[in-house]
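Asks: What follows is a predicted structure for the sequence shown.
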Amino acid sequence: MSESDAKGLWSGRFSEATDAFVAAFSASEHYDRRLYREDIRGSRAHARMLADCGIISADDGAAIDAGLQAIEAEIEAGGFPWDPALEDVHMNIEARLTQRIGEAGKRLHTGRSRNDQIATDIRLWLRTVIDGNLALLRRFQAGLVDLAEREVDTVMPGFTHLQVAQPVSFGHHMLAWYEMLVRDESRLHDVRRRANEMPLGSAALAGTTFPIDRDQTCAALGFDAPTRNSLDAVSDRDFAIEFVSAAALTMTHLSRMAEELVIWASPLTGFIDLPDRFCTGSSIMPQKKNPDVAELVRGKSARVQGALHTLLTLMKGQPLAYNRDNQEDKEPLFDAADALRDSLRAFADMVPA
């Protein structure tokens, strides 16, 4: 692919090639490629709408749809030729589409911008992430209830100031954890509701003169409604910050639980015996059984809190509308989402065992 093809979306007024370091510095495809499913899903809905509105021909719409399906299969089979020179997931997929189907592939970008495209992709991705987290939360909650019922007559000391205070039921203590998770679940539902608005159609910042049908695309992608203001839609990352905020609070709860597990599993107290498969030993101290999973969850809470601080700082100085700073939103968002998912799974597997 020629350099002009690689940068055909934006290079018209430039008289020299981008510096090699700047090209590498600017690229995001090595991490935003994980949005390929959402990017293709949004593009297929967009192409169908363009064809239905008569903005592109029905033949072009059909060719684009078939090409995008083939590209998705190619990516999932591990044979997609990702190219850092194409900057991001959007340009990689569109360039490959044009290679496969010819000029019709270039018409996919009609009536949209990468600005509204990425905002839509992230919202689509985040919906799936939240649904997965909610499923893990509910599994952990169910495990806690089962454990509480089994141990309702087990007496343990209750603490204040980490000093023995009053006797309580171990089951009662597990249900205290359960209440934390109920609030966490509620917050994730709130985040999902606010994230479920569609920016597509906002284009770069001021909409498009093409007679697009945002309601059709919105319904096809399962959003509750299109966003109302194009300037806000392309630059808003509140939904990402809200998710990471909810994740940070959930991780704080898991960290508190982890701290109690570490204390309870210590020979100094001996309240519980964690399953061997969630612990490690020592090569020179065979008497040790280390609660590594609980400790790692406790440590990962710091990563998610750091991601929240990163996103808040990222956004605090940005004028409307879109700025390239927003490329930096995805790595902390992805990292927080991965840490939350893995920590919830660890606790859902470990605690009721």
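Replies: On my side now, so go ahead. Computed from a prediction, not measured in an experiment: that's the story for all the values here.

Asks: CA only for contacts and neighbour counts going forward, please
Replies: OK.

Asks: Now name the helix or strand holding Val164.
Replies: Applying DSSP states H and E as the criterion places Val164 in strand 163-169.

Asks: Give me the packing partners of the next helix or strand after that strand, helices and strands only.
Replies: Sequence order places helix 170-195 as the next helix or strand after strand 163-169, per DSSP H and E. Contact here means 3 or more Cα pairs under 8 Å, 6 or more residues apart in numbering; DSSP states H and E; on that basis helix 170-195 packs against helix 114-150, helix 238-265.

Asks: And here is the other one:
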Amino acid sequence: MVNRNYSVIRQRNSTVYQFYFDRVSITTITTEEKILKDIKSSDKIEFIFLVHKYMEKLVFTVLLILTSVMILGCSQKSPEKDNLSSGQINHQSNINQDNSNVTSENTLPNETVPVSNESDEMGNDEFRDFNEEEDEFSDVDELDEMGDEFGDLDSLDEGIEDNQEDEIYDPFEGYNRTMTDLNDGLYLYILDPVASGYAYVVPEGGRKGVSNFIDNLFYPIRLVNNILQAKFYCAGKETLRFVINCTIGILGIFDPAEDWFGIEPCVEDFGQTLGFWGVGPGPHFVLPFLGPSNFRDMFSLYPDSFYDLIARIKPLERQVLFRAFKAVNTTSLHLGEYQLFKKDAYDYYLFFRDAYEQNRQKLIEE
């Protein structure tokens, strides 16, 4: 009887246990399905959030470009002003030509003026003064010879007009000079000493390898801007360089693409892309820490940040430290050059301003 009751209880308990395990398994399955549904819904929400985020950046970039184009368009000289200035120059040249004709007609020929023997001392003095004035008129031939030696004066005038048209637009010169002095102090008293100590510790080969590795990270920016400028051959070269340097060059530490195969980089950025499609540089502007720039290149930093791998470094403190390390490493490879340029320049602000604008224009025209 006891055994029978025990067996019944045992059978009943096993049924309960089996029912409990079934419920747990059912509950587990239900929970897994719910989690999967939550994951799918969260993926959709995250995807929508990313699309919204990048669409917002795209719209902001387009508005920024349109604003910069409007600002730069307003800063350009109007054709009416150019026509007016050319008309004034032509009018002035016609006046000068008429004056030269009148002068040539009124110039006395080199003839001997007869003087009577009855002239007194006063008459001789007047005659002597007249001959001296005549000699002054004869110096025009010497001026013509000097003009032939120095070249055509018309070509000189054209060169002056071209220089006036190519004059750099610098309405913020006061601010730019102040910021240039600030950057100069930061370079001389902070960046240069740190870079000198870094160069003393790390050999040049190691610093060059670091520079190659960092330059290899900017491949997406160069690729996108070469494509935007329809330079597909250069885009192919950049891709080939990236593949070779990442494999044979050990993650870009070495540069066998250029050293062994002669594949030179095609450095492009969004500022050059805007310049390629006709957007002018706009006002010159000096950025803190970054140095000389202009409105076109300054606004181009934001679109380039979409493809900047360094900008993906999180948190922001690590990104700032990495960029500071990049600046120190780059400076260590060019120690003494800044001081040399500054020493030879009469006005180092104008020197660096003109050098920057001319170099950017050269890169755009290449």
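Replies: Sure thing, it's come through. Predicted model, so just to flag it, every value in this text is computed and none were measured.

Asks: TM value for the aligned chains?
Replies: Once the chains are laid over each other, their TM-score by TM-score structural alignment, normalised by the length of structure 1 reads 0.21; 120 aligned residues with a Cα RMSD of 6.8 Å.

Asks: hmm, back to that, now the helices and strands packed on helix 170-195 of structure 1 in a markdown table, please, with extra columns for mean neighbour count and distance to Ala176 of structure 1.
Replies: Formatted as a markdown table, the entries for those read as follows, by neighbours: other Cα atoms under 10 Å; distance: least, Cα to Cα, whole Å:
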| stretch | mean neighbour count | distance to Ala176 of structure 1 |
| --- | --- | --- |
| helix 114-150 | 20 | 10 |
| helix 238-265 | 21 | 10 |
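
Asks: picking up where we left off before, buried sites along the strand holding Val164 of structure 1?
Replies: By neighbour count on 16 or more other Cα atoms under 10 Å, the buried set for strand 163-169 of structure 1 is 168-169.

Asks: For stretch 241-260 of structure 1, which outside residues touch it?
Replies: Identification of contacts with stretch 241-260 of structure 1 by Cα atoms under 8 Å, 6 or more residues apart in numbering yields 177, 180-181, 184, 187-188, 191, 294-295, 297-301, 304-305, 307-308, 311-312, 333, 336-337, 340, 343-344.

Asks: do the same with stretch 324-335 of structure 2
Replies: With contacts defined as Cα under 8 Å, 6+ apart, stretch 324-335 of structure 2 is touched by 191-192, 194-196, 198-199, 204, 207-208, 210-211, 214.

Asks: wait, which of those residues is closest to Thr31 of structure 2?
Replies: Nearest to Thr31 of structure 2 among the contacts of stretch 324-335 of structure 2, counting by Cα to Cα, is Ile214 at 47.3 Å.

Asks: before we move on, the earlier item: mind giving me the packing neighbours of the strand holding Val164 of structure 1?
Replies: Using 3+ Cα pairs under 8 Å, 6+ apart as the contact criterion, the secondary-structure elements in contact with strand 163-169 of structure 1 are strand 155-160.

Asks: So which bits of the strand it packs on are buried?
Replies: Neighbour-count burial for strand 155-160 of structure 1 flags 156, 158 (criterion: 16+ other Cα under 10 Å).

Asks: which secondary structure elements does it contact?
Replies: Applying 3+ Cα pairs under 8 Å, 6+ apart, we find strand 155-160 of structure 1 packed against strand 163-169.

Asks: angle of the strand it packs on against strand 155-160?
Replies: An angle of 140 degrees separates the directions of strand 163-169 of structure 1 and strand 155-160 when computed by axes from the mean of the first three to the mean of the last three Cα atoms, to 10 degrees.

Asks: returning to that earlier point: which ones among the contacts of stretch 241-260 of structure 1 are found in helices?
Replies: Assignment to helices by DSSP state H places the following of the contacts of stretch 241-260 of structure 1 there: 177, 180-181, 184, 187-188, 191, 294-295, 297-301, 304-305, 307-308, 311-312, 333, 336-337, 340, 343-344.

Asks: Quick one, which of the residues you listed are buried?
Replies: Neighbour counting with 16+ other Cα under 10 Å marks 177, 180-181, 184, 187-188, 191, 294-295, 297-298, 300-301, 304-305, 307-308, 311-312, 333, 336-337, 340, 343-344 as buried within those.

Asks: where along the stretch 151-300 of structure 2 do the helices fall?
Replies: The residue ranges that make up the helices of the stretch 151-300 of structure 2, judged by DSSP state H, counting those that start in this stretch, are 153-165, 173-186, 192-201, 204-216, 219-228, 232-247, 256-259, 270-276, 295-299.

Asks: For Ile29 of structure 2, find the nearest of the ones you listed.
Replies: helix 219-228 (45.2 Å).

Asks: and the angle from that closest one to helix 232-247?
Replies: Computed by the same axes, to 10 degrees, the angle between helix 219-228 of structure 2 and helix 232-247 is 160 degrees.

Asks: Check which helices and strands helix 219-228 of structure 2 is in contact with.
Replies: Contacts defined by 3+ Cα pairs under 8 Å, 6+ apart place helix 219-228 of structure 2 against helix 232-247, helix 270-276.

Asks: Pull out the buried residues from that helix.
Replies: When neighbours are counted by 16+ other Cα under 10 Å, the buried residues of helix 219-228 of structure 2 are found to be 219-228.
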